[in-house]
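# can you look at this prediction? I've put the sequence above it.
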Amino acid sequence: MRFEGVRFRYGSGVEAVRGVSLGVETGERVAIVGQNGAGKSTLVRHLNGICQPSAGTVFVADVPTTGRPIAELAASVGYVFQNPDEQLFASTVAADVEFGPRNLGCSPELARSRALAALETVGLASEAASHPLHLSLSERKRVALAAVLAMHTPVVVLDEPTTGQDARGIAMVAGVVWSLANAGRTVIAITHDMDFAAENFDRVVVMADGQVLADGAPAAVFGDPEVLAQAAVEPPQLVRLAARLGWSGRPLTVEQFVDEFADRR
């Protein structure tokens, strides 16, 4: 996938994306970070046609998205909305999760099988017959995730996947990210959770004011205080702790922090 000089202006006149050029290779794990209003969600919504560029071109599988219907693009790019209530609509959890596979042409039996497997992955198999609105917000977010997982799209976009999740829920989402990556699928996450981004993604893109300020490995991006300050983004907690301790290194995971500490003893 790639964005070439993409701009997007809302009807109100606000230009949310301003000349972004960016490529994402198959199998990459990319976290896009930045403050509210940075243009993160608007940018990635171009991948499945929810937004169409005001200028520039977006390519999915080397084919421009312009003029292609959302239903066609959804077969390639699964998008998990930040607010699950924008995505869920059926009277049961199972029906919601089955909808995507059925829409892609799966038989009822295959759609049900995929739905149950996806619900098992997110720990909600026991809620298959429940009404989505009877579940908590964190559970509804997991249903929305299952609905996309059941579609088996080569690209999965997660919009603020850890919001409202407890530690176990965050660990589950992290496991899904790694499982998708191990299967060769591309994962893009929009997140304010810098710890989640640092620990689970091999590339971090920093956005502010509709533009890309930095793009690189987590250690390099989170080790650049000037860029982070410009984007009003706080580094991961272990990076902050290491800096307060006067360490030159910037550990991103607990394991890296422990190793750094052991080397200094």
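The structure has been received and is ready for your questions. Every value quoted in this text rests on a predicted model; they were computed, and no experiment measured them.
# use CA for all of it now, contacts and neighbours both
Will do.
# mind checking what helix or strand follows the lengthiest helix in the chain in sequence?
If you go by DSSP state H, the chain has its longest helix at helix 167-182. Downstream of helix 167-182, the first helix or strand assigned by DSSP states H and E is strand 186-190.
# ok, now which ones touch residue 151?
Contacts for residue 151 (C-alpha atoms under 8 Å, 6 or more residues apart in numbering) come out as 75, 78, 100-101, 104, 114.
# which members of those residues occur in helices, if any?
Those of the contacts of residue 151 lying in helices (DSSP H): 100-101, 114.
# pipe the residues you listed into CSV and attach neighbour count and distance to residue 160 per row.
CSV is the format used below for the ones in helices among the contacts of residue 151 (neighbours: other C-alpha atoms under 10 Å; distance: C-alpha to C-alpha, whole Å):
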residue, neighbour count, distance to residue 160
100, 23, 21
101, 25, 23
114, 22, 24
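# structure B:
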Amino acid sequence: MNLIEVDNVSFAYTEGIPVLKNVTFSLNNGSVAIIGQNGSGKTTLVKLLKALLKPISGDIFINGINTKETTAAKLARTVGLVFQNPNDQIFKNKVLDEVMFGPLNIGQSMEEARENAIKALETVSLVDKKEENPYDLSLSERKLVSIASILSMDTDIVILDEPTIAQDYLGKAKIRSIVHELVQRGKLVITITHDMDFVGECFQRVIVLSEGQLLLDGPAREVFSKEDVLRSANLEPPYVAQLSKTTGYQGVLLSVEEFVAYYRSAMEDWERRS
């Protein structure tokens, strides 16, 4: 059984104006990026996966449970959602209390919740800020606090809404590391993002939405090779993929590390022939 089954789902906020149209896919573990321009239906889809919204037609199953028959609160042990804006998520006056709230809410003991919260804050490198008010932190740090709040709950599914917003290079590196660690632990990590470089570096599978419909779904390298289809959705491949194309490389490179390895190999080959 897949962790998530989306079966022919449609949704509209206003009757006759569909936001999602007949979307079907299934997800198990691993990392999945859902991409598309503003208005493509990404955020609506994530809210449906969390049972914050219910489909007007079709069905979504989370671990075999139809979201029409449950609530976001009941799914909290399974699905953790990190909001795009941490100010919409954070409400406690102390960082540690904020990160402990989720674990306590799903039934962890005070001792267990504190232990998991400290571990999550260590993961995002903010354990030294545990006694501070979250709103005394920078926006990038508040984003990391909101991520820690979900990590502390140890859900099977982690959804990250625009996780790299307001992050500098080190912050993005930290989030990449967290995604890789979660995947290694067998979690399903989903992101919705406009950061194609982040997608190329971190996510194994890419789902492309355009005007509420599923346009592409497959391995990241395969999806980013379909430049004509991406262009129709007003999307571009990661910068490193575009750069590699200018060198004559016939495939799709997705990270700086891949590009450096390819360039070194090409140079060594050129030197052997010289």
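Perfect, I can see it now. This is a predicted model, so every value here is computed, not measured.
# TM-score them against each other, please.
With the length set by TM-score structural alignment, normalised by the length of structure 1, the two chains reach a TM-score of 0.96; 264 aligned residues with a C-alpha RMSD of 1.3 Å.
# against structure 2, where does the longest helix of structure 1 fall?
Using TM-score structural alignment, helix 167-182 of structure 1 corresponds to residues 169-184 of structure 2.
# can you check stretch 224-241 of structure 1 too?
Going by TM-score structural alignment: stretch 224-241 of structure 1 matches residues 226-243.
# which strand or helix spans the closest residue to residue 250 of structure 1 other than its chain neighbours?
Spatial nearest neighbour of residue 250 of structure 1, excluding adjacent residues (C-alpha to C-alpha, 6 or more residues apart in numbering): residue 239 at 5.1 Å. Using DSSP H and E, residue 239 of structure 1 sits within helix 237-244.
# got a list of contacts for that helix?
195, 222-223, 248-254, 257.
# and it against structure 2, how far off on average?
Compared with structure 2 after the fit, helix 237-244 of structure 1 shows a mean deviation of 1.2 Å (mean C-alpha distance after the TM-score superposition for structure 1).
# tell me the first helix or strand C-terminal of that helix.
Criterion used, DSSP H and E; the element after helix 237-244 of structure 1 is helix 254-264.
# list the buried residues in that next one.
257, 260 (16 or more other C-alpha atoms under 10 Å).
# just want the angle from it to helix 237-244.
Angle between the axes of helix 254-264 of structure 1 and helix 237-244 is 20 degrees (criterion: axes from the mean of the first three to the mean of the last three C-alpha atoms, to 10 degrees).
# now the aligned partner of residue 253 of structure 2 in structure 1: closest residue in space that isn't a chain neighbour?
By TM-score structural alignment, residue 253 of structure 2 lines up with residue 251 in structure 1. Distance criterion C-alpha to C-alpha, 6+ apart; nearest residue to residue 251 of structure 1, sequence neighbours excluded, is residue 257 at 5.2 Å.
# measure the one you found to residue 132 of structure 1 for me?
40 Å (C-alpha to C-alpha, to the nearest Å).
# ok, now residue 99 of structure 1?
Distance of residue 99 of structure 1 to residue 132 of structure 1, computed by C-alpha to C-alpha: 14 Å.
# for structure 2, which residue is closest to the average position?
Taking C-alpha atoms, centre = their mean, the centroid of structure 2 lies closest to residue 191, which sits 1.6 Å from it.
# return the distance of residue 262 of structure 1 relative to residue 47 of structure 1.
The value you get for residue 262 of structure 1 to residue 47 of structure 1, if C-alpha to C-alpha is used, is 44 Å.
# residue 124 of structure 1 too?
For residue 124 of structure 1, the distance to residue 47 of structure 1 equals 28 Å [C-alpha to C-alpha].
# likewise residue 95 of structure 1?
The gap separating residue 95 of structure 1 from residue 47 of structure 1 is 25 Å, by C-alpha to C-alpha.
# and residue 186 of structure 1, by the same measure?
Remark: distance between residue 186 of structure 1 and residue 47 of structure 1 (C-alpha to C-alpha) = 12 Å.
# out of those two, which sits in the more crowded spot?
residue 47 (27 against 23; other C-alpha atoms under 10 Å).
# can you pull out the helices in the stretch 51-200 of structure 2?
Remark: helices assigned in the stretch 51-200 of structure 2 by DSSP state H, counting those that start in this stretch are 95-105, 110-123, 139-151, 169-184, 196-202.
# start and end residues in structure 1 for the shortest one, please.
Under the alignment (TM-score structural alignment), helix 196-202 of structure 2 falls on residues 194-200 in structure 1.
# how about the matching stretch: buried residues?
Within stretch 194-200 of structure 1, the residues scored as buried using 16+ other C-alpha under 10 Å are 194-198, 200.
# make a markdown table from those residues and add distance to residue 41 of structure 1 to it.
What follows is the buried residues of stretch 194-200 of structure 1, written out as a markdown table (distance: C-alpha to C-alpha, whole Å):
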| residue | distance to residue 41 of structure 1 |
| --- | --- |
| 194 | 16 |
| 195 | 19 |
| 196 | 17 |
| 197 | 16 |
| 198 | 19 |
| 200 | 19 |
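# now the two most distant members of these.
Across those, the longest distance by C-alpha to C-alpha is 10.0 Å; it joins 194 and 200.
# and the counterpart of residue 69 of structure 2 in structure 1, how far is that from residue 46 of structure 1?
Using TM-score structural alignment, the partner of residue 69 of structure 2 in structure 1 is residue 67. Here residue 67 of structure 1 is placed at a distance of 12 Å from residue 46 of structure 1 (C-alpha to C-alpha).
# so which of those two has more stuff around it?
The residue with more neighbours, out of residue 67 of structure 1 and residue 46, is residue 46; 23 against 8, by other C-alpha under 10 Å.
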